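[1] Following is a predicted model, sequence given first.
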Amino acid sequence: MSLTNVFGVDIGGSGIKGAPVDLERGDLADERFKVLTPQPATPDAVADRVREVAEHFGWAGRPVGVTFPGVVTDGTTRTAANVDKGWIGVDAAGLLSDRIGSPVTVVNDADAAGYAEMTFGAGRGRTGTVVLLTFGTGIGSAVFTGGRLVPNTELGHLELDGHEAEKRASTKAKEDRDLSWQQWARRVGKYLAHVEMLLSPELFVIGGGVSRKAEKFLPLIEGVRAEIVPAQLQNNAGIVGAGMAAAAAAHGVAAAAVGD
């Protein structure tokens, strides 16, 4: 993947951030720029904010990768858990391409973070089953086995204590309920144990903004056999992975093979 002149945008439930991506280093080529996610997060409103992020860097006519917090198939958004339901069934790649004036590749947000971590970060060189989980407004997931992605797994919607897991164990749930690190770690551990029962991974990679504070909660997690580590690219993984997906599309490479 020699193309380095790419741009990544990470759409989240609370913020939309982006930056040019250096694919040689697997890092941002410039300081990221962030705007608030509009409320309601309708397709048109979000597209305007994505354009604002791209225009901040004078980016037009060159490849752009954009993450989306939901299932994405062939550039179309199929679910919308933490944004407006109007995204369901939208040709997101077409909408954003028209709005930005650049070729756009759209990918599930956690899958993008997984691409980056498997290539440049905590999952590099691991060939067994690896599960990356991004904790934020919700819980995103990316599952790799043999270095290959199983796309759009959306494990944050598994049931935990009679509720969707992300309603119990996301960073937002911690903040909304004013949970201590110990209380939250107990919920996260219970969730990880459930995922481990289903998939038997050798490694969990914990991403999202909370990965910057991994020392506050990872040592408190119990009852999980798999190795648990923080994402090395932390909250920039989605932007880097989006850039990787854009570069792969420019070369005609399937998204699942981005990390190859």
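    Structure received. Numbers count the residues shown, from 1 in each chain.
[2] going forward, measure contacts between C-alpha atoms and count neighbours the same way
    OK.
[3] any chance you could map the strands in the stretch 101-250 of the chain?
    104-108, 130-135, 139-145, 148-150, 159-160, 163-164, 203-207, 227-230 (DSSP state E, counting those that start in this stretch).
[4] Those strands into JSON lines, with extra columns for mean neighbour count and distance to Ala214?
    Output for the strands of the stretch 101-250 of the chain, formatted as JSON lines (neighbours: other C-alpha atoms under 10 Å; distance: least, C-alpha to C-alpha, whole Å):
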{"stretch": "strand 104-108", "mean neighbour count": "30", "distance to Ala214": "24"}
{"stretch": "strand 130-135", "mean neighbour count": "28", "distance to Ala214": "11"}
{"stretch": "strand 139-145", "mean neighbour count": "24", "distance to Ala214": "16"}
{"stretch": "strand 148-150", "mean neighbour count": "18", "distance to Ala214": "25"}
{"stretch": "strand 159-160", "mean neighbour count": "16", "distance to Ala214": "22"}
{"stretch": "strand 163-164", "mean neighbour count": "14", "distance to Ala214": "23"}
{"stretch": "strand 203-207", "mean neighbour count": "25", "distance to Ala214": "8"}
{"stretch": "strand 227-230", "mean neighbour count": "17", "distance to Ala214": "6"}
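[5] Next up, a structure to set beside the first:
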Amino acid sequence: MSPADAPKPSPRKKTARETTAPGPRTLAIDIGGTGLKALVLGPDGRSLTERQRVATPRPATPQAVMGALTKLIKPLGAFDRVSVGFPGVVEEGVTKTAHNLHKGWVGFQLAEELTKATGRPVRVLNDAGVQGFGIIEGRGVEMVLTLGTGMGCALYVDGKYVPNLELAHHPFRHGKTYEEYVGSAALKRVGQKKWNKHVQRVLEQIQPIWNPRKIYVGGGNAKLLDIPLPGNVQLTENVAGLLGGFALWKDEPRPR
């Protein structure tokens, strides 16, 4: 049989990722005290790639983290813009605090440096703030708590983010801050059972002060919770910290 007479292979059925409507692809990055994560989101805000993760380098200097991010995002393919969740206060793309990374992050031009590294526009927000955009309903007062290396916190009023609320570093009990009470170091020090009680006390303290309609609890250690949760408290998937990156560009006009 000649090549011309050979049966033609049937067309391969396209996957959901390949049939995504055209539009900007968003590289979402989550910088954490323990891990660095990234994936690419399509124009509908859904993931187009599998999540990539590497351990946060130690010491977690800006140079070390930037180098690790370059390797992390390489397998993810093309993207048009970048969203970053960062564990600290961020103002106009500049990181102001980074309690669980390295003092070199104070005053670091993260958005500018990532723009140079990727050749794409970059927007940066506190990591709990980004996570909230992936899960909030946009009604009333909503709060996000993330339980990981430290404790992240974000507050929203009718879907609008209140920036740079660092509840983690506010004094809580026995001379310890919220973060010292429920962060990873506390979990390791007191054990899972007692740590759960600590988290329960934090939730009880937050309710009468902030009176949130909903509290979303996420982060890497949220899976260890085995306490009864109040009706307005909801556990969330950790991937929300990446999926919320799409919302950082919601004011960007869609291509026509």
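    In hand now; what should we look at? Only a predicted model underlies this, so the values are computations on that prediction, with no experimental measurement involved.
[6] re earlier: distance to Ala246 of the first structure added to the strands of the stretch 101-250 of the first structure, as CSV?
    Shown next, in CSV, are the strands of the stretch 101-250 of the first structure (distance: least, C-alpha to C-alpha, whole Å):
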stretch, distance to Ala246 of the first structure
strand 104-108, 5
strand 130-135, 20
strand 139-145, 18
strand 148-150, 16
strand 159-160, 33
strand 163-164, 31
strand 203-207, 21
strand 227-230, 25
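[7] Out of the ones you listed, which is closest to Trp59 of the first structure?
    Nearest to Trp59 of the first structure, of all these, is strand 104-108, at 11.9 Å by C-alpha to C-alpha.
[8] okay, the closest one sits on what stretch of the second structure?
    Counting by TM-score structural alignment, strand 104-108 of the first structure pairs with residues 122-126 of the second structure.
[9] mean shift between that stretch and the first structure?
    Its matched residues in the first structure lie on average 1.0 Å from stretch 122-126 of the second structure after superposition (mean C-alpha distance after the TM-score superposition for the first structure).
[10] neighbouring contacts of that stretch?
    For stretch 122-126 of the second structure, contacts defined as C-alpha atoms under 8 Å, 6 or more residues apart in numbering pick out 81-93, 110-112, 114-115, 163-164, 248.
[11] now stretch 201-210 of the first structure
    Contacts of stretch 201-210 of the first structure (C-alpha under 8 Å, 6+ apart): 113, 122-123, 128-136, 171, 226-231, 234-235, 237.
[12] how long is that stretch end to end?
    21 Å (C-alpha to C-alpha, to the nearest Å).
[13] How about stretch 119-132 of the first structure?
    Termini of stretch 119-132 of the first structure sit 13 Å apart (C-alpha to C-alpha).
[14] same deal with stretch 83-97 of the first structure?
    19 Å.
[15] List of residues touching it?
    Stretch 83-97 of the first structure has contacts (C-alpha under 8 Å, 6+ apart) with 13, 40-43, 47, 50-51, 69, 75-80, 103-106.
[16] Also stretch 240-249 of the second structure?
    Contacts for stretch 240-249 of the second structure (C-alpha under 8 Å, 6+ apart): 26, 28-30, 37-39, 41, 45-47, 83-85, 123, 127-128, 130-135.
[17] Count residues in the vicinity of Glu55 of the first structure, would you?
    12 (other C-alpha atoms under 10 Å).
[18] Mind checking which of the contacts of stretch 240-249 of the second structure land in helices?
    Judged by DSSP state H, helices contain the following of these: 127-128, 130-133.
[19] Run through the residues that contact Ala81 of the first structure.
    Per C-alpha under 8 Å, 6+ apart, neighbours of Ala81 of the first structure: 69-70.
[20] contacting residues around whatever residue of the first structure lines up with His170 of the second structure?
    Under the alignment (TM-score structural alignment), His170 of the second structure pairs with Leu158 in the first structure. For Leu158 of the first structure, the contacting residues are 164-165, by C-alpha under 8 Å, 6+ apart.
[21] for Ser200 of the first structure, same thing?
    Each residue near Ser200 of the first structure by C-alpha under 8 Å, 6+ apart is listed here: 129, 226.
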